[in-house]
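1. I would like the atomic coordinates for the input below:
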Amino acid sequence: MLSEKLKNHQLILASQSPRRQELLKSLDVDFKIKIKEVEEVYASNLKAEEITNYLAKLKAAAFENELNENEIVITSDTIVWHANKPLEKPKDKKEAIKMLQQLSNSSHKVITSVCLKSKRKEHVFFDVTKVYFKQLSLEEITYYVENYKPFDKAGGYGIQEWIGFIGVTKLEGSYYNVMGFPVHKLYEELLKF
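-> Here you go, the predicted model:
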């Protein structure tokens, strides 16, 4: 259905994330992957979705003056928002353990922004999912970090991995948003775009 609407367009996914690639594939659309190195720096006064909106647009800006008439580039950014500050990707094992200790026995928001950009227009949207974790023991956290090495994931965890199975007690919002793409919104926005 979406593929019919997009048959005269070439989708470009600007993401190395295997999860985003898998989720976009699940919409039954053809796309190619094109990566641009972008330094993900933002002003310290930005909060929550202001951060992800800004970074998604920044990633799309790297394709300025490069897109053909029929190309649409999709960029995205995800953060974990906890205790009024962002938790990004952990740099190492120690930082991943610290992040999961902070998330243990509390709730946090996972915010994903997506930017759709063509030669003529640009549209940014975001989604928020509230995730609740049980009290995680240091043993559980360490096991997860050592075995799953979640250093490419915001907040230091992947909901679709072991820690999600044993630790997440409740979700308010889209599960796929936590994985990195609010697929339901992406589908609607691509139809409109």
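
2. make it CA atoms for all contacts and neighbour counts henceforth
-> OK.

3. Strands of this protein, start to end?
-> 10-13, 31-33, 71-82, 85-87, 107-117, 122-133, 168-172 (DSSP state E).

4. Okay, buried residues for the lengthiest helix in the chain please.
-> As assigned by DSSP state H, the longest helix anywhere in the chain is helix 49-61. The neighbour-count check on helix 49-61 (16 or more other Cα atoms under 10 Å) flags 49, 51-61 as buried.

5. Measure how that helix sits relative to strand 71-82, angle-wise.
-> Orientation of helix 49-61 against strand 71-82 (axes from the mean of the first three to the mean of the last three Cα atoms, to 10 degrees) gives an angle of 150 degrees.

6. so how far is helix 49-61 off the chain centroid?
-> Relative to the chain's own centre, helix 49-61 is displaced by 11 Å; criterion: Cα atoms, centre = their mean, to the nearest Å.

7. Please apply the same query to stretch 98-109.
-> On Cα atoms, centre = their mean, the centre of stretch 98-109 falls 18 Å from that of its chain.

8. Here is a second sequence; please produce its structure as well for comparison:
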Amino acid sequence: MSNTLILASQSPRRKELLEQLGYDFICLPADINESVLPQETPEQYVARLAIEKARVIAKQYDENVVVLGSDTSVIFGQHILGKPASLDECIAILTMLSGKSHQVVTAIAAVKGERSDVIVVKTEVDFKVLTEQEIKRYWQTGEPQDKAGAYGIQGIAGQFVKQIRGSYSAVVGLPLYETSQLLSAFGVKSSMTKD
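-> Below is the predicted model of the structure:
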């Protein structure tokens, strides 16, 4: 029997990326506490959330199920930038990123029975200088409201990005290369790898 795959997320972007790799899977969002722990680095934070999301779902199934969890954070200095709750927060976040380089850290985790593994992928993103008018217009589009770091690279905000060093798909929410390597190690086949 082949392994059933569950994506522990309701992110439409992660769903699209996993479909792009040719996997059959179902989506089940994991409800976990996403607070940052004291002394936790951004890398430890995303790794912990990715594995917790996968474990919460995996507990409900037998060991033929592989659960993929993922978490993405936008990091500036040692600050983990969350989703903006207001226009003022959006302005504060994007003004901080304006004309500078920041990191996007994405963790992916696979859980199958007692077995688990996690991979953390870091990408450097360079922003152009943004005016307050541009940020306000961007807020009006509705795009930044549900995005960590107040932007989505795959959307309108792609025009703010001068360059990236690392994985574009990791910035969107699921690093394609690392995800296919991880799932292959857990015995999950995609339509690209089936005999």
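
9. Do you know the score for how well these two fit?
-> Overlay of the two chains. TM-score (TM-score structural alignment, normalised by the length of structure 1): 0.92; 186 aligned residues with a Cα RMSD of 1.3 Å.

10. quick one on the thing from earlier: could you redo the strands of structure 1 as TSV and give each row mean neighbour count?
-> Formatted as TSV, those follow (neighbours: other Cα atoms under 10 Å):
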stretch	mean neighbour count
strand 10-13	20
strand 31-33	14
strand 71-82	24
strand 85-87	18
strand 107-117	25
strand 122-133	19
strand 168-172	14
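
11. contacting residues for the equivalent of Lys15 of structure 2 over in structure 1?
-> Under the alignment (TM-score structural alignment), Lys15 of structure 2 pairs with Gln21 in structure 1. Going by Cα atoms under 8 Å, 6 or more residues apart in numbering, Gln21 of structure 1 touches 13, 15.

12. measure Gln21 of structure 1 to Leu103 of structure 1 for me?
-> Separation of Gln21 of structure 1 from Leu103 of structure 1 (Cα to Cα, to the nearest Å): 27 Å.

13. same check, this time on Leu87 of structure 1
-> 10 Å.

14. rewinding a little: make CSV from the strands of structure 1 and add distance to Lys98 of structure 1 to it.
-> Shown next, in CSV, are these (distance: least, Cα to Cα, whole Å):
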stretch, distance to Lys98 of structure 1
strand 10-13, 32
strand 31-33, 33
strand 71-82, 13
strand 85-87, 11
strand 107-117, 15
strand 122-133, 15
strand 168-172, 17
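
15. Of those strands, which is nearest Glu139 of structure 1?
-> For the strands of structure 1, proximity to Glu139 of structure 1 was assessed by Cα to Cα; strand 122-133 is nearest, at 15.3 Å.

16. residues in structure 2 aligned with the closest one?
-> Going by TM-score structural alignment: strand 122-133 of structure 1 matches residues 116-127.

17. how close does the matching stretch sit to structure 1?
-> For stretch 116-127 of structure 2, the mean deviation from structure 1 after alignment is 0.5 Å (mean Cα distance after the TM-score superposition for structure 1).

18. I'd like the distance from that stretch to the chain centre, please.
-> 9 Å.

19. And stretch 105-113 of structure 1, by the same measure?
-> Centroid displacement of stretch 105-113 of structure 1 relative to its chain, using Cα atoms, centre = their mean, is 11 Å.

20. what sits against the counterpart of Ala54 of structure 2 in structure 1?
-> Under the alignment (TM-score structural alignment), Ala54 of structure 2 pairs with Ala60 of structure 1. Going by Cα under 8 Å, 6+ apart, Ala60 of structure 1 touches 73-75, 115-117.

21. and what of Asp92 of structure 1?
-> With contact set as Cα under 8 Å, 6+ apart, Asp92 of structure 1 has these partners: Phe151.

22. Just give me the match in structure 2 for it.
-> In structure 2, Asp92 of structure 1 lands on Ser86 (TM-score structural alignment).

23. How about Leu171 of structure 1?
-> By TM-score structural alignment, Leu171 of structure 1 lines up with Ile164 in structure 2.
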